[in-house]
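Student: one predicted model, sequence on top.
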Amino acid sequence: MRIDKFLKISRLIKRRSVAKEVADKGRVQINGNLAKSSSNVQVGDIVKIQFGNRTIELKINALHESTKKEDAQEMYKIVSDERKN
């Protein structure tokens, strides 16, 4: 699954166009490598996302083509959530 689609379906980012933009600006890493919006993710991958002064690192637990809001968080587990001052 593409990283931009994963970010949207897992509800980490609300719109796929925004997820694409974030990835293409170099603010997403997959297993320590910079990711483009078309980069593929698999179960077990570690994804790091920068949101301004916040950095989230998560592990992908499942990939679904679509999810309900309450099931979206089952797709990943947050490994770390850091804020810079």
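Tutor: Thanks, I have the structure now.
Student: please make it C-alpha for all contacts and neighbour counts, starting now.
Tutor: Fine.
Student: so what touches the helix with the most length in the chain?
Tutor: Longest helix in the chain, counting residues (DSSP state H): helix 16-24. Applying C-alpha atoms under 8 Å, 6 or more residues apart in numbering, the contact partners of helix 16-24 are 3, 4, 5, 7, 8, 13, 28, 35, 36, 37.
Student: pasting the second one now:
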Amino acid sequence: MRLDKFLKVSRLIKRRTMAKEVSDQGRILINGKEAKASTNVKVGDELTIRLGQRMVTARVDLIQDTTRKDAAAEMYTIIKEERIGSPEF
């Protein structure tokens, strides 16, 4: 499955166009390598996503073309979530 579609279906990112923009900006890594929106995602892959001031690392557990909102979280496991860059006052 394409990276942008997986991010949308799993609800890690709410809209597919936003997932495409984020990946095309080089803010998503799959197994440590920069990934584009069209990169294929497989079960067991580790995604690292930089969203604003957060860095989320998730493992792909399940691939489905469609899913209900309550079942979307079963598609991945959050390994690590951290804030990056702290504001200086």
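Tutor: Great, that's in hand. Remember, predicted model here, so these are calculated numbers, not experimental data.
Student: on that earlier part again, in strands only, show me the contacts of helix 16-24 of the first structure.
Tutor: residue 28 (DSSP state E).
Student: how about a markdown table for the contacts of helix 16-24 of the first structure, with distance to residue 50 of the first structure and neighbour count added?
Tutor: Shown next, in a markdown table, are those (distance: C-alpha to C-alpha, whole Å; neighbours: other C-alpha atoms under 10 Å):
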| residue | distance to residue 50 of the first structure | neighbour count |
| --- | --- | --- |
| 3 | 14 | 24 |
| 4 | 14 | 27 |
| 5 | 17 | 22 |
| 7 | 13 | 20 |
| 8 | 15 | 19 |
| 13 | 12 | 17 |
| 28 | 7 | 27 |
| 35 | 12 | 23 |
| 36 | 14 | 21 |
| 37 | 14 | 21 |
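Student: closest one of the contacts of helix 16-24 of the first structure to residue 57 of the first structure?
Tutor: Using C-alpha to C-alpha, residue 28 is the member of the contacts of helix 16-24 of the first structure that lies nearest residue 57 of the first structure, at 9.7 Å.
Student: any idea how far the helix or strand residue 58 of the second structure falls within is from the chain center?
Tutor: Assigned by DSSP states H and E, residue 58 of the second structure falls within strand 54-60. The chain centre lies 6 Å from the centre of strand 54-60 of the second structure; the measure is C-alpha atoms, centre = their mean, to the nearest Å.
Student: same deal with stretch 68-84 of the second structure?
Tutor: Taking C-alpha atoms, centre = their mean, one finds the center of stretch 68-84 of the second structure at 9 Å from the center of the full chain.
Student: please identify the buried residues of that stretch?
Tutor: 72, 73, 75, 76 (16 or more other C-alpha atoms under 10 Å).
Student: which of the residues you listed fall in strands?
Tutor: Residues of the buried residues of stretch 68-84 of the second structure located in strands (DSSP E): residue 76.
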